[in-house]
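>>> Got a predicted structure here, sequence first:
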Amino acid sequence: MKPEYPKIASREQWLAARVALLEQEKALTRQRDALNAARRQLPMVEVTADYRFNGPDGEVPLAELFEGRRQLIVYHFMYHRDKGEGCPGCSFLVDNIGHQAHLHARDTNLVLVSRAPLAELEAFRRRMGWRLPWYSSFGSRFNYDFHVTLDAAEAPVEYNYRDRAELQRQGQLDDVKGELPGASVFLRDGERVYHCYSTYARGLDMLMNTYHYLDLTPFGRGEGWGGMPDLEGKGLMWTRLHDEYQGAAPARHDCCA
């Protein structure tokens, strides 16, 4: 079914509507600036656990993931060992990461971390053509402690700052289990490492530039919510691994929604 197009207007009518929208955009920008300032003012917690990761140069502690820089962003990437590939939503997000030189210029490093053996991660990284540093937390408590691997036998269930009881009340418990996405920020002061911030679920939207580009268009993300058309009849499930679109592979559940 053909999606609904915007109404046709004169140039003068369009300009009046656009100027009105501009005021809303400016207000939102100011709100984002205030939110970013509040995020920067969060207190931090020293990381005392001796987390170990496997990377291309062997086993390294958390401090080595900074690569000598003061700030570190970890993207908790969902890797599905049973499928031998990454989550389509997480892969979509990584496709949106730009050149790291701009982050490095601000003393910041960005890495991927997954709870899977390094050899499996490296094979998928080669398939996707990514060059980002990717570390394995397999055998470590890192994923459990940062609530991106949920297993009640290992740690109390918590996701997006909601415990098991609250997730159950909200009807989300069945959707949050096993491997899950997230992003965490750390700060290094000499040999000491501090945890500053973590975000999950739709908090990760801000990292997906393709969404922001699509939000400029009449059809938006084409996901069928918020007045958008559902362009494929799949809603949030439209994202695929970037080498599967042309082959019309069936879209799978977007586990990063």
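Arrived safely.
>>> CA atoms for contacts and neighbours, from now on please.
OK.
>>> In the stretch 1-150 of the chain, what residue spans correspond to helices?
Counting by DSSP state H, counting those that start in this stretch, the segments of the stretch 1-150 of the chain that form helices are 11-40, 88-95, 101-104, 118-128, 142-145.
>>> what angle do the fourth one and helix 88-95 make?
If I follow you right, that is helix 118-128. 70 degrees (axes from the mean of the first three to the mean of the last three C-alpha atoms, to 10 degrees).
>>> Just give me how far helix 118-128 sits from the chain centre.
19 Å (C-alpha atoms, centre = their mean, to the nearest Å).
>>> Equivalent analysis for the third one, please.
A distance of 18 Å separates the centroid of the chain from that of helix 101-104, by C-alpha atoms, centre = their mean.
>>> tell me which residues in that helix are buried?
Within helix 101-104, no residue qualifies as buried by neighbour count (16 or more other C-alpha atoms under 10 Å).
>>> Now do that helix: everything it contacts.
By C-alpha atoms under 8 Å, 6 or more residues apart in numbering, the residues outside helix 101-104 that reach it are Arg69, Asn109, Leu110.
>>> quick one: the residue nearest to the first one when sequence neighbours are not counted from Gly98, how far?
Nearest in space to Arg69, with sequence neighbours left out and distances taken as C-alpha to C-alpha, 6 or more residues apart in numbering, is Asp107 at 5.1 Å. Distance of Asp107 to Gly98, computed by C-alpha to C-alpha, to the nearest Å: 16 Å.
>>> The structure to be compared is supplied as follows:
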Amino acid sequence: MSTHVVGTREEWLAARLELLEAEKELTRRSDELARRRQALPWVRVDKDYRFGTDEGEATLAELFKGRSQLLVYHFMFGPDYAAGCPSCSAIADGFNGFATHLANHDVMLMAVSRAPLAKLLAYKQRMGWTFPWASSFGSDFNLDFAVGITEEQQREGGAEYNYRREAATRSAQTPDGPSTQFGGEHPVSQFARMCGTDPFTYIRERPGVSAFVLEEGVVYHSYSAYARGLDGLWGMYQWLDRAPLGRNEAAGIWWRRHDEYAGATPACCR
């Protein structure tokens, strides 16, 4: 039986109006942060990155596809993965519609992963996605934008993620240890298994978003965010945060790839 507070419509309205003021303040604060993001200095990108795309090899400038702005979602799909990260997949489920609108507003949305292009295209077909996805396999792109970690960095430490230096991942507090938060299989181990790899290989890829601008033939990096900085991109969480029980994750990781839920229809059969 629920123990949640039950009240009259008048009590609800009074509490709602009080909450509305806090929501308005959050909106104003969010607008201010957006302006500060846009005011960050641009950093010229001089390295000649090469990507595999379904239209052939492309430079970073060519990923803009005629637009002046490029948003890259750093999708966790390493060369040794058998499938894409379930969390990244949940985020990417919203890209198809967004990508069309953004492309018609001078912004190119592109997912980029280290897995070879053939793996990305096969997974993209499985998921029923249409947004553009490029492979950075063989380039330094992921390392340079702090979404990739080498085996040496993992052993010795020194990798940077979310603007912090990480220690070596060698102790008993390893990513495949027991979960202290959920009391069962650690989420990293669970996701690694779902990706067909081991936990240490899995976490050498990291999620993130990076923004670039193309001006007079020169590419500049303008913004990157990682970890909880990606919360706003999780479309399902924006809905859950407005649902009566919220995210309701006391039992642990609940989401799956959209074709893995009971009764799901494969993309090829829709």
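Ah, there it is. Since the structure is predicted, the reported quantities are computational estimates derived from the model, not experimental observations.
>>> sec struct for the most centrally placed residue in the first structure, please.
Closest to where the C-alpha atoms of the first structure average out (C-alpha atoms, centre = their mean) is Leu204, at 4.1 Å. What DSSP: H, G, I helix; E, B strand; the rest coil gives for Leu204 of the first structure is helix.
>>> Quick check: it touching Ala183?
Yes - using C-alpha atoms under 8 Å, Leu204 of the first structure and Ala183 qualify as a contacting pair, with a distance of 7.4 Å.
>>> Nearest to Tyr197 of the first structure, out of the helices of the stretch 1-150 of the first structure?
helix 11-40 (7.9 Å; C-alpha to C-alpha).
>>> That closest one maps to which residues in the second structure?
Helix 11-40 of the first structure lines up with residues 9-38 of the second structure when matched by TM-score structural alignment.
>>> Include distance to Glu59 of the first structure when you put the helices of the stretch 1-150 of the first structure into TSV, please.
Shown next, in TSV, are the helices of the stretch 1-150 of the first structure (distance: least, C-alpha to C-alpha, whole Å):
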stretch	distance to Glu59 of the first structure
helix 11-40	31
helix 88-95	23
helix 101-104	23
helix 118-128	11
helix 142-145	14
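>>> tell me the most buried of the ones you listed?
helix 88-95 (a mean of 22; mean count of other C-alpha atoms under 10 Å).
>>> With the second structure overlaid, how far apart is that helix on average?
Here the mean offset of helix 88-95 of the first structure against the second structure after fitting is 0.3 Å, by mean C-alpha distance after the TM-score superposition for the first structure.
>>> what range in the second structure matches that helix?
Under TM-score structural alignment, the match for helix 88-95 of the first structure is residues 86-93.
>>> starting at the chain centroid, how far to the matching stretch?
7 Å.
>>> and what of stretch 6-18 of the second structure?
For stretch 6-18 of the second structure, the distance to the chain centre is 37 Å (C-alpha atoms, centre = their mean).
>>> who touches it?
With C-alpha under 8 Å, 6+ apart, stretch 6-18 of the second structure has no contacts at all.
>>> coming back round to it: what's the closest of the contacts of helix 101-104 of the first structure to Phe146 of the first structure?
Leu110 (16.7 Å).
>>> my guess is that closest one contacts Leu72, does it?
Yes - using C-alpha under 8 Å, Leu110 of the first structure is in contact with Leu72, at 5.9 Å.
>>> dump the residue contacts of the corresponding residue of the first structure for Ser139 of the second structure.
For Ser139 of the second structure, the aligned residue in the first structure is Ser140 (criterion: TM-score structural alignment). Ser140 of the first structure sits next to Tyr51, Arg52, Phe53 when contact means C-alpha under 8 Å, 6+ apart.
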